[in-house]
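**Student:** return atomic coordinates for the entry below.
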Amino acid sequence: MTSATAAMDGVRLLSHRPSVLYKVEHLATEPAAGDIAVEGLLLAGPGWDERLRTLIKALSVSERACLFAIRLADEQSLPVPAETLLDRTRTDWFPEFLSHGRMRPHFQPIVDLTTGLAYGREALMRGMLGAVELRGGELLAAAEAHDALFSFDYRARTAALEVGLPLLPPGEILFVNVDPRASLDVESTMRTTWPVVGRLNADPSRICLELVKPERCLDRDLLLAITTEHRKRGALVALDDLSGGPDSLACLELIKPDVAKIDTALTSGIQHSVGRRALVKALVECAHELGAKVVAEGVERVDEFRAMAELGVDLGQGFYFGQPTEKPMAVDTRLVRPSAY
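**Tutor:** Here you go, the predicted model:
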């Protein structure tokens, strides 16, 4: 590599599959590369990241999994999947956020579909880095890209408990997200949760730990052990994003949660889909047999609310009932009464 090339930003591309390396080199050296400097499997120069993104899109899923990269600015680091390196490049603000940023939860109501009263609030995380607000999805994606799920999950859970418990309206449940992938073992997840609850002298029965996409946790024994220990302390357990797939159903039967939340993808436009209505009805029956209340997530329209209520869903969450706000807001019970529609 020449000194001029070394001075440019970019990546060195690697793969254990020769066919992938050949295809990558062919794509990277096409005339459309413009002013991108390509030397063997070195991709450098202005706009290298956009060029690499285009190149990755031209590969099959299996080829992408075999393509790794090292940033030229940090050639002492270990190779990472090329897609992950691009995600890190796009979220290079995240390490500073973890060190100096501020977590602040917003609270969205979870509403009883019969009475219209708030059953609880989910703490949805927002971040502030200087004057810039970051949404929960952005923060989670950045944490994944930087292998910082444990640190992010711990900070988010701490903020949700410290801010949310003192603000929680009487009689309501605080839903706090927990990513099972960030649980190293049973002790670590207990240590990063219960000291905060004890310090606030809070009632554990008003806390519901919401496992986000639990099917991504491959160690099901660990998942069960974690939920068992939290329940021993008095907390409720919820499973998020139930889709009706085999993995999500396996988690439902394994954990037997207190609350089961139906994925937004099933809620959106359900009033127009006979198939989804049948799937949701089956999910509701399964959850009720296991003793769980069912929440429909992502309810945005009155027809979606009505369809879910007709299918026996117990609770609803979404913009129809209220936006996430810094302080829990009152819920209009007329939203579930016939006069409201």
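**Student:** only C-alpha atoms for contact and neighbour calcs from this point on.
**Tutor:** OK.
**Student:** next one: the helix or strand containing A4 to chain centre, how far?
**Tutor:** When elements are assigned from DSSP states H and E, A4 belongs to helix 3-6. Helix 3-6 sits 40 Å away from the centroid of its parent chain (Cα atoms, centre = their mean, to the nearest Å).
**Student:** for that helix, which positions count as buried?
**Tutor:** Neighbour counts over helix 3-6 (16 or more other Cα atoms under 10 Å) mark T5 as buried.
**Student:** and stretch 261-279, by the same measure?
**Tutor:** Within stretch 261-279, the residues that qualify as buried are K261, I262, D263, T264, L266, T267, S268, G269, I270, Q271, R276, R277, counting by 16+ other Cα under 10 Å.
**Student:** widest-spaced pair of the residues you listed?
**Tutor:** Spatially, the most separated pair among these is K261 and Q271, at 18.1 Å (Cα to Cα).
**Student:** where do the strands sit along the stretch 51-200 of the chain?
**Tutor:** Counting by DSSP state E, counting those that start in this stretch, the stretch 51-200 of the chain has strands at residues 67-71, 80-81, 102-112, 118-129, 132-135, 173-178.
**Student:** switch these over to TSV; also include distance to V61.
**Tutor:** Shown next, in TSV, are the strands of the stretch 51-200 of the chain (distance: least, Cα to Cα, whole Å):
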stretch	distance to V61
strand 67-71	10
strand 80-81	12
strand 102-112	35
strand 118-129	31
strand 132-135	28
strand 173-178	29
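**Student:** now for the helix ranked longest in the chain, which elements pack on it?
**Tutor:** Using DSSP state H, we find that the single longest helix of the chain is helix 149-167. On a contact count with 3 or more Cα pairs under 8 Å, 6 or more residues apart in numbering; DSSP states H and E, helix 149-167 meets strand 102-112, strand 118-129, helix 136-145, strand 173-178, helix 194-200.
**Student:** to compare with the earlier structure, here is another sequence to fold:
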Amino acid sequence: MELKHSKSIFSEPFKPIACDQCRNLEGLGFEFTMAFQPIWDTDLQRPFAYEALVRGMNGEPAYSILEQVNDGNRYRFDQACRVKAIELASKLGLQNQTDCLLSINFLPNAVYRPETCIRATLEASERFRFPTNRLMFEVTEGERVNDSEHLAGIFEAYRRRGFTTAIDDFGAGYSGLNLLAEFQPDVIKIDMELTRGIDRSASRQAILAGILLTCSRLKIRVIAEGVETEAEYRTLTEMGVHLIQGYYFARPEIDNLLQAIR
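**Tutor:** As a prediction, the model looks like this:
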């Protein structure tokens, strides 16, 4: 996930102005596009999902766009990202790939009321004929969650709509396993700090084994992200992780839904 902030995602009360910004997606003051990176299902040998990642219009990295996001445009930016991801994925024909999901990062502090703030997403899905049950929404666990009840409410509302829910960067943030005691997403994505070099680290392997046991009992699927080497890939699959994302399989690309290169 690339939507990260040093500030608490729940540090300020939600403001009604969010609704006005959601209705008007113009006026951000900058343009952006999306690159898509596959999350590879090693059992089925096909993409499980493609994650939409923010990029500049000329391929500039995510931070060049995210540094322009502030309190005045955060709501509008969050909605614009959802619409842009669905539009571009649809134009690339992702809806024609059997059961493959589109993974979209979202900002919890840009969700005033889940059912209200999802309107632009639903309208974009209808406009571009993208099935809503093929959408996955990721929130980064690296953000400080002061209001877990609100986040749980968002996830519950999204589930009622048929969306898949995910916590990104799991294991790198403030709450860790305690977060799963409050609510359970459909998917967690293991942070790259845990997967990087896992083939050479007994401690990382032990931590991951504990996470996998917990997720198995809670019926949560696990994705390993940031995988770059064959040794990391082999270790992860031997431990029972079969959804893999990282440069080992494919880099994010603009205007292209890459299959795995391995």
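**Student:** related to what we said a few turns ago, what does the longest helix of structure 1 rub up against?
**Tutor:** Outside of helix 149-167 of structure 1, the residues within contact range by Cα atoms under 8 Å, 6 or more residues apart in numbering are 98, 103-105, 107, 123-125, 140, 143, 174, 176-179, 181-183, 192-193, 196-197, 200, 202, 327-328.
**Student:** sort out which of the residues you listed are buried, if you could.
**Tutor:** 98, 103-105, 107, 123-125, 140, 143, 174, 176-179, 181-183, 192-193, 196-197, 328.
**Student:** and the host helix or strand of M136 of structure 2, which stretch of structure 1?
**Tutor:** Counting by DSSP H and E, the element that carries M136 of structure 2 is strand 135-140. Counting by TM-score structural alignment, strand 135-140 of structure 2 lines up with residues 207-212 of structure 1.
**Student:** can you check stretch 232-240 of structure 2 too?
**Tutor:** Stretch 232-240 of structure 2 maps onto residues 304-312 of structure 1, going by TM-score structural alignment.
**Student:** tell me which residues in the matching stretch are buried?
**Tutor:** Within stretch 304-312 of structure 1, the residues that qualify as buried are E304, F305, R306, A307, M308, A309, L311, G312, counting by 16+ other Cα under 10 Å.
**Student:** distance from the chain centre to that stretch, please.
**Tutor:** With Cα atoms, centre = their mean, you get 25 Å for stretch 304-312 of structure 1.
**Student:** other residues contacting that stretch?
**Tutor:** 113-114, 267-271, 277, 280-281, 284, 296, 299, 316.
**Student:** looking at those, which one is closest to D241 of structure 1?
**Tutor:** Checking those against D241 of structure 1 with Cα to Cα, the nearest one is A296 at 9.5 Å.
**Student:** go ahead and confirm the closest one touches K261.
**Tutor:** Yes: contact criterion Cα atoms under 8 Å: A296 of structure 1 and K261 qualify, at 6.0 Å.
**Student:** what range in structure 2 matches stretch 42-49 of structure 1?
**Tutor:** Residues of structure 2 matching stretch 42-49 of structure 1: none, counting by TM-score structural alignment.
**Student:** how far does that stretch stretch from start to finish?
**Tutor:** Criterion Cα to Cα, to the nearest Å; first-to-last residue distance in stretch 42-49 of structure 1 is 12 Å.
**Student:** where along the stretch 151-262 of structure 2 do the helices fall?
**Tutor:** Shown for the stretch 151-262 of structure 2, the helices assigned by DSSP state H, counting those that start in this stretch span residues 177-182, 192-195, 202-218, 230-239.
**Student:** I'd like those as a markdown table, with distance to Q97 of structure 2 appended.
**Tutor:** Listed next are the helices of the stretch 151-262 of structure 2 as a markdown table, based on distance: least, Cα to Cα, whole Å:
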| stretch | distance to Q97 of structure 2 |
| --- | --- |
| helix 177-182 | 31 |
| helix 192-195 | 27 |
| helix 202-218 | 27 |
| helix 230-239 | 24 |
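**Student:** what's the neighbour count on T214 of structure 2?
**Tutor:** Neighbourhood size, T214 of structure 2 [other Cα atoms under 10 Å]: 14.
**Student:** so what corresponds to it in structure 1?
**Tutor:** Alignment note (TM-score structural alignment): T214 of structure 2 maps to C286 of structure 1.
**Student:** ok, R204 of structure 2 next?
**Tutor:** Match for R204 of structure 2 (TM-score structural alignment): R276.
**Student:** sorry, back to before: so where in structure 2 does the helix holding A4 of structure 1 end up aligned?
**Tutor:** Across structure 2, nothing matches helix 3-6 of structure 1 (TM-score structural alignment).
**Student:** now do the contacts for the most centrally placed residue in structure 2.
**Tutor:** Central residue of structure 2 (Cα atoms, centre = their mean): E138, 3.0 Å from the mean position. E138 of structure 2 makes contact with M1, S103, I104, N105, F106, T165, A166, I167, D168, according to Cα under 8 Å, 6+ apart.
**Student:** tell me the spacing between the fifth one and A120 of structure 2.
**Tutor:** I take that to be F106 of structure 2. In terms of Cα to Cα, F106 of structure 2 sits 13 Å off from A120 of structure 2.
**Student:** number of nearby residues for T98 of structure 2?
**Tutor:** Counted with other Cα under 10 Å, residues neighbouring T98 of structure 2 total 11.
**Student:** for it, give its distance to P131 of structure 2.
**Tutor:** With Cα to Cα as the criterion, T98 of structure 2 and P131 of structure 2 are 11 Å apart.
**Student:** still on that earlier bit, any chance of the helices and strands packed on helix 149-167 of structure 1 in CSV, plus distance to I226 of structure 1?
**Tutor:** Output for these, formatted as CSV (distance: least, Cα to Cα, whole Å):
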stretch, distance to I226 of structure 1
strand 102-112, 24
strand 118-129, 20
helix 136-145, 21
strand 173-178, 11
helix 194-200, 13
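**Student:** between those, which one is closest to R90 of structure 1.
**Tutor:** Of all these, helix 136-145 comes closest under Cα to Cα, at 8.5 Å.
**Student:** give the buried residues for that closest one.
**Tutor:** For helix 136-145 of structure 1, the neighbour count (16+ other Cα under 10 Å) marks G136, L139, L140, A141, A142, A143, A145 as buried.
**Student:** now which residue in structure 1 aligns to S90 of structure 2?
**Tutor:** Aligned partner of S90 of structure 2 by TM-score structural alignment: L165.
**Student:** burial of that match, as a residue count?
**Tutor:** Neighbour tally, L165 of structure 1, other Cα under 10 Å: 19.
**Student:** and what of L222 of structure 1?
**Tutor:** When neighbours are counted by other Cα under 10 Å, L222 of structure 1 registers 16.
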